[in-house]
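S.K.: mind looking at a prediction? Sequence and model below.
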Amino acid sequence: MEFSNKGNFEQALYELKNDKNNAVASLFDIQKKQEGKLNGVIFTLKNNYAKDFDSTDASSNILKNFNPSYNATILNKLFNQGARLIATTNLDEFGLGGTGEYSNRGLIMNPLDNNYYVGGSSSGAAATFSKNIGFAIGSDTGDSVRLPASNIGVVGFKPSYGAVSRYGLFAYASSLDTVAWFSHNVNDSILLAQTLYGKDKYDLTSISIDIKNIDLEKPKKIAYLDCFENVEEYVSDSYKNLIKKLENEQIQIEKITPNKDLLNAIKIVYEVISFSEASSNLSNLTGVGFGVRKEGKDWEEIFQNTRTNGFGFMVQRRLALGSFYLEKDNQEEYFVRAQKVRRLISDWFNKIYDQYDFLIYPSSPSIAPKKNEIEKKDYQYMSYILTASNLVGNPSLNMKLGKYNKMPFNVSIDSKIYTDKKLLSYGLYLEKILGENND
């Protein structure tokens, strides 16, 4: 198995130098080794991964010109396999946003049509991901790789929690954060998985998962989510056509009726847990240990001035809410209750994964939204269905399902946690069934 789309450095560099979409943080030409399974493959890195050769500010003013003294584990692994870094990409500040609106460099829009959002905190990675770049590393805490992957019509993959070391990834929500990536096809995503998976002594949540010798495998039993009433008609039609294709392949396909009460709780559960964990993880950014200090008459005023000037409004709001949820008198009412509902959500999905090879569903209810139209329609749980796999921790893979008004949308497949090898093998099969949708 070889990497199928290595990219073109000169053409990619030209595109990145001429970026007018606020997506590029820095440009490089770094290739540490001239060998390995990723030899010469051009890639970009979301600017919330530590690197010892350039600043890493997570698109936040509070970390302006911050230079880590080490490389993230995944970056060393990519270099060891001969990958060639061309750029770092901007993001919604610290990965906390979900639309591409919250980078300190400015709004990042969809590269296919700048009237549409690109989505996800990995917005810069998606906005620069052309055929001239082999893969793009992002991070996925709620849907921050897979949603923009759907909005630009490429493959997005989020591994099982712990399958890839998070050492060097700036923490947002530690129980949800996952190294994730964009690729042009499932084959290339598999090669990235085989490069990046593995236990790391610097990340105690990392584990070893077998990811070797992945071949195309036809699933025997698939579950599909009955969500037709909560997506646009063009998404529903493409989704139904895919289900018919799979049925014609003599695969057993069964409908899953959504537990709407539970699925509609995904958003609030995610917000309570992620905001709470973020308020803890970013608490050291005070201008003393870390952060660009803004002086004051005492330590309290220094902290307040530093964080007021350093954080954007979106981050300030989320951290304030997170601190509220973690207040001693509020923990039981909000944080602990959210964790209990998270367990119910996990149990519901795991019951499906125990009975089927994978669950299939549309990655989003529509194509990317236009400016100022993000919340005009109420799709209920389908607006944040991708976030479920972060709460559960299972692997999630998506790829292009169709187009509407020249804008793409994806379909997702999810399986039980740590069954990444199987899911990717089924991904090869589904990619073949989808055919021209992925051209």
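M.R.: Sure thing, it's come through. Numbers count the residues shown, from 1 in each chain.

S.K.: C-alpha from now on. contacts and neighbour counts both.
M.R.: Fine.

S.K.: now the helices for the stretch 1-150 of the chain?
M.R.: If DSSP state H, counting those that start in this stretch is used as the criterion, the helices of the stretch 1-150 of the chain fall at 9-17, 73-80, 123-127, 146-152.

S.K.: revised request: answer the last question for the stretch 151-300 of the chain.
M.R.: Applying DSSP H, counting those that start in this stretch to the stretch 151-300 of the chain gives helices spanning 186-196, 233-248, 260-263, 266-281, 299-310.

S.K.: how far off centre is the last one?
M.R.: When C-alpha coordinates are averaged (CA atoms, centre = their mean, to the nearest Å), helix 299-310 and its chain have centres 31 Å apart.

S.K.: could you do stretch 51-67 as well?
M.R.: Using CA atoms, centre = their mean, we find the averaged C-alpha position of stretch 51-67 to lie 20 Å away from the chain's own average C-alpha position.

S.K.: show residues contacting that stretch.
M.R.: 47-50, 68-72, 75, 90-95, 103-105, 168, 170, 285, 290-292, 306-307, 309-312 (CA atoms under 8 Å, 6 or more residues apart in numbering).

S.K.: here's the one I want to compare it with:
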Amino acid sequence: MITLKEALKLSKAELASLKEELKAKIAAKAELNAYVDILNVGEGIPIAIKDNIQVSGWSVTSGSNILKGYIAPYNATVIEKLLANGMSPFGRTNMDEFAMGSTTESSCYGKTLNPLNHNCVPGGSSGGSAAAVAAGLAVAALGSDTGGSIRQPAAFCGIVGMKPTYGRVSRYGLGAYASSLDQIGPMTQNVEDAAILYDIIQGYDPKDSTSADRNDGTVSDKLDANVKLKIAIVPDYVKDASEEVRKAYAKAIEALKNAGHTIVEKSLMDPKYDISAYYITATAEATTNLARYDGIRYGNRVEGENLKDTFLQTRSNGFGPEVQRRIMLGNFVLSSGYYDAYYVKAQKVRRLIQEEYNKIFEEVDLILTPVAPRTAYEFGALSDPLEMYLSDIYTISVNLAGLPAISLPVDTAENGMPVGLQLIAAPYAEQTLFNGALSLETQLQG
């Protein structure tokens, strides 16, 4: 598959030919269910779009029955930026319903298969975007990351996935799951492509009240794999990871040492606190955000005997089991008598997590950790929702702290599945993050 950097040099005629080639490939690999619709906007480089990002005139459902029939009336800011930079939104990719999941199984369109092994999950919630890039069905894609939803599927499918600093990329036009955690980011074939796509979508947006009003410039034109960095590793953090993940971690550390980086050991608080703080915060915000889906203003409606019954029938039939579960959890932690006991405490823990990272970044440039405790697993392997929640153990603290992070493939397990690790940087240190990732990628390939 042609890279994004290479595609930037194509003529209009060559881009048109590329799109026809992609359509043929997508049709030939329809069993992957990576795309739920093939649409095209403009003449630019085709970029696959996760089904929770508004594209004017497209059906956008966030993988949910409750939004079947909804047509986006406007473009998300990231879509406007793509169009302004010679790129073309090209097809909706499958996702877990409202981005709530780690396997892309909860979509109303059915599950997406991992292109490297059809018996395995592609990760989630941006599993469709990851599968499309990994299978050569997309030059690059956009995903969203609330607790690892770009980085984990990127790791499972053997591609690069990057989550920017919170506020660095506009959320205007992104279907909200947890507003203080959500971020749109690039999913690409390599680190340089990720930097190029990040440069295009990043920047201040007055339409997003949480957008960072700052100009740090672009990163792709200043990429430097030879910059020497101080990188923290967290030995205790990987003790519960699988053998192949621990092996990949050791391999990456050795590669970073060979590249001339300084490696130091640090510790992070027990990730069980991350899990607790995250799922209290995320479900509370999801409950509030999803209250708007009532069948009255847009989307599907199930008529009841009265207004209350219409609300109940619409939401009961429109939302899937996982979304309903998280709405119930969110209502519980926000309810009278439990708000202080759960939600307020979770915000205090969140602050401690942020302060812990800030302290580490006073001494180092980057932190290296796993993305997931294991490689892509077979469908049905995690039947208990709690097991699925625990699979986010290495990614969610990054969202709680609002940090940038990038996942890239480091090794291949004995079963042939890729092993991805992530580098984490201080807020707005995307240049350092991409430089470190490019250095690791270069060392491993070289």
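M.R.: Right, received. Where do you want to start? These numbers were taken from a predicted model, which means no experiment stands behind them.

S.K.: now what about the TM-score between them?
M.R.: Here the TM-score of the superposed chains, computed with TM-score structural alignment, normalised by the length of the first structure as the reference length, equals 0.92; 426 aligned residues with a CA RMSD of 2.1 Å.

S.K.: of the contacts of stretch 51-67 of the first structure, keep whichever come out buried.
M.R.: The neighbour count (16 or more other CA atoms under 10 Å) marks 47-50, 68, 71-72, 75, 90-95, 103-105, 168, 170, 285, 291-292, 306-307, 310-312 as buried among the contacts of stretch 51-67 of the first structure.

S.K.: where does stretch 60-67 of the first structure end up in the second structure?
M.R.: The alignment of stretch 60-67 of the first structure onto the second structure (TM-score structural alignment) covers residues 64-71.

S.K.: for the counterpart of Y35 of the second structure in the first structure, give me its contacts.
M.R.: Residue correspondence to the first structure (TM-score structural alignment): Y35 of the second structure is matched to V24. Contact partners of V24 of the first structure, counting by CA under 8 Å, 6+ apart, are L16, A87, T88, T89, N90, G124, T128.

S.K.: how about these, which pair is most distant?
M.R.: Farthest-apart pair in the contacts of V24 of the first structure is L16 and N90; separation 12.2 Å (CA to CA).

S.K.: what range in the second structure does the biggest helix by length in the first structure sit on?
M.R.: Using DSSP state H, we find that the single longest helix of the first structure is helix 337-355. Under TM-score structural alignment, the counterpart of helix 337-355 of the first structure in the second structure spans residues 345-363.

S.K.: likewise stretch 280-289 of the first structure?
M.R.: Alignment note (TM-score structural alignment): stretch 280-289 of the first structure is matched to residues 288-297 of the second structure.

S.K.: now the matching stretch: buried residues?
M.R.: T288, N289, L290, Y293, D294, G295.

S.K.: residue in the first structure paired with F332 of the second structure?
M.R.: In the first structure, the position corresponding to F332 of the second structure is occupied by F324, as judged by TM-score structural alignment.

S.K.: and the match of stretch 280-289 of the first structure, how far out from the chain's middle?
M.R.: Between the centre of stretch 288-297 of the second structure and the centre of its chain there are 24 Å (CA atoms, centre = their mean).

S.K.: save the helices of the stretch 151-300 of the first structure as CSV, and put in distance to Y334 of the first structure too.
M.R.: Rendered in CSV, the data for the helices of the stretch 151-300 of the first structure read as follows (distance: least, CA to CA, whole Å):
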stretch, distance to Y334 of the first structure
helix 186-196, 35
helix 233-248, 35
helix 260-263, 16
helix 266-281, 7
helix 299-310, 25
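
S.K.: how about those helices, which one is nearest D215 of the first structure?
M.R.: Judged by CA to CA, the one of the helices of the stretch 151-300 of the first structure that comes nearest to D215 of the first structure is helix 186-196, at 9.5 Å.

S.K.: can you give me the angle the closest one makes with helix 73-80?
M.R.: Computed with axes from the mean of the first three to the mean of the last three CA atoms, to 10 degrees, the direction of helix 186-196 of the first structure lies at 110 degrees from that of helix 73-80.

S.K.: quick one: helix 186-196 of the first structure to chain centroid distance?
M.R.: Relative to the chain's own centre, helix 186-196 of the first structure is displaced by 16 Å; criterion: CA atoms, centre = their mean.

S.K.: on average, how far is it from the matching bit in the second structure?
M.R.: Once fitted to the second structure, helix 186-196 of the first structure is off its aligned match by 1.1 Å on average (mean CA distance after the TM-score superposition for the first structure).

S.K.: how long is stretch 302-311 of the second structure end to end?
M.R.: The first and last residues of stretch 302-311 of the second structure sit 8 Å apart, counting by CA to CA, to the nearest Å.

S.K.: err, stretch 12-27 of the first structure, not the other one
M.R.: With CA to CA applied, stretch 12-27 of the first structure spans 11 Å between its terminal residues.

S.K.: with stretch 97-113 of the second structure instead?
M.R.: First-to-last distance for stretch 97-113 of the second structure - CA to CA - comes to 16 Å.

S.K.: do the same with stretch 159-177 of the second structure
M.R.: In terms of CA to CA, the two terminal residues of stretch 159-177 of the second structure are separated by 24 Å.
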